[in-house]
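Student: curious how this folds, go ahead:
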Amino acid sequence: MKQATKILAFETPGRGLTDITRTIARWQQESGIGEGLLTMLCRHTSASLLIQENAAPEVRGDLMAWLDRVAPEGGHYAHDDEGPDDMPAHLKAVLTGVNLAVPVIGGRLALGTWQGIYLAEHRRRPHRRELALHLIGT
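Tutor: Presented below is the predicted three-dimensional model:
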């Protein structure tokens, strides 16, 4: 059994979904581990990770719009230390999650045909976000 770990950093443009699939897949292939399990952790509380549709951009837009409706900005939050988008960003991260696990089969991430891995930025301004990766297998 082999293991590989890495901290990857991504620059986000602000609120939205950034497709990180290729970067993650390239790292997995460079690791030399072709069968196993990849776990990923977003090391932040106002950003998250998603596996989502990678073909129709409307899906991603609709998802972000839904999150805005579920956790809207406003003066009704006690926590607003970093502005009106602060607490809604934390709520969106709770709803979408900060970790993922993806099997590695036959030397590739076992994602479905229309699936991609996305870093969800829930804050308005750009951020540098880090992901901790751990791959175990053979």
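Student: only C-alpha atoms for contact and neighbour calcs from this point on.
Tutor: Fine.
Student: now do the same contact list for the residue positioned nearest the centre of the chain.
Tutor: Nearest to the mean C-alpha position of the chain, by C-alpha atoms, centre = their mean, lies Leu49 at 2.2 Å. For Leu49, the set of contacting residues under the criterion of C-alpha atoms under 8 Å, 6 or more residues apart in numbering consists of 41-42, 96-100, 117-120.
Student: how about 7 Å then?
Tutor: With contact taken as C-alpha atoms under 7 Å, 6 or more residues apart in numbering, Leu49 is in contact with 42, 96-100, 118-120.
Student: for Leu38, same thing?
Tutor: Taking C-alpha under 7 Å, 6+ apart, one finds 101-104, 134-136 in contact with Leu38.
Student: drop anything exposed from those.
Tutor: In terms of neighbour count (16 or more other C-alpha atoms under 10 Å), the buried residues within the contacts of Leu38 are 102-104, 134-136.
Student: please provide the structure for the following sequence as well, for comparison with the first:
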Amino acid sequence: MQQAIRHLHVRAPAQGLVDFTALVREFVNEQSIQTGILTLFCHHTSASLIIQENADPSVRRDLETYFDTIAPEDPERYEHDTEGPDDMPAHLRTVLTQVQLSVPIEHGRMTLGTWQGIYLFEHRRRPQTRDNVAHIIGHSE
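Tutor: This next block holds a predicted model:
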């Protein structure tokens, strides 16, 4: 059994989805693990991780619009606003998504579907650099 861990820092220029599949794939490719599991964990409460469509950008725009609708910025709606009007909506959006993902590793590669990518979903408006932990465990063959 082998394992490896690395912090992957993802820069989000603004609110929205940032594809960092290539960064994760690079980490996986550097390991000798052929069969196992990759876990990704985001160290933040106002950003999340999702696996989503990577071919048509309108999917990402629609997701962002949807989350603006279900967790809008509204100063009259929330008590918590310590870091500004986008603070509480960001926390709500994270609760509705997730901060952890698991992806099986087979033949040394992530088993993502043809149109799937790994995204940081930044819920704050201003630029952020988000720390994500990638951990892989498994066997080399």
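Student: report the TM-score for the pair.
Tutor: The pair, once superposed, lands on a TM-score of 0.98 when counted by TM-score structural alignment, normalised by the length of structure 1; 138 aligned residues with a C-alpha RMSD of 0.6 Å.
Student: ok, so of the contacts of Leu38 of structure 1, who is nearest Gly14 of structure 1?
Tutor: Proximity to Gly14 of structure 1 was ranked across the contacts of Leu38 of structure 1 by C-alpha to C-alpha; first place goes to Ala101, at 24.9 Å.
Student: now the closest one: closest residue in space, sequence neighbours ignored.
Tutor: Spatial nearest neighbour of Ala101 of structure 1, excluding adjacent residues (C-alpha to C-alpha, 6 or more residues apart in numbering): Thr39 at 4.3 Å.
Student: which residues sit against the strand or helix carrying Leu133 of structure 1?
Tutor: Taking DSSP states H and E as the definition, one finds Leu133 of structure 1 inside strand 127-137. Residues outside strand 127-137 of structure 1 that contact it (C-alpha under 7 Å, 6+ apart) are 1-12, 14, 33, 35-43.
Student: in that strand, what's buried?
Tutor: For strand 127-137 of structure 1, using 16+ other C-alpha under 10 Å, the buried residues are 127, 129-131, 133-137.
Student: average offset of that strand relative to structure 2?
Tutor: After superposition onto structure 2, strand 127-137 of structure 1 sits on average 0.6 Å from its aligned residues (mean C-alpha distance after the TM-score superposition for structure 1).
Student: structure 1: strands as residue ranges?
Tutor: Under the criterion DSSP state E, structure 1 contains strands at 2-12, 16-19, 36-42, 47-53, 99-105, 108-109, 115-121, 127-137.
Student: including distance to Lys92 of structure 1, could the ones you listed go into TSV?
Tutor: Converted to TSV, the strands of structure 1 look like this (distance: least, C-alpha to C-alpha, whole Å):
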stretch	distance to Lys92 of structure 1
strand 2-12	16
strand 16-19	12
strand 36-42	13
strand 47-53	8
strand 99-105	14
strand 108-109	26
strand 115-121	9
strand 127-137	16
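Student: so which of the ones you listed gets nearest Trp66 of structure 1?
Tutor: Across those, Trp66 of structure 1 has its closest neighbour in strand 16-19 (12.1 Å, C-alpha to C-alpha).
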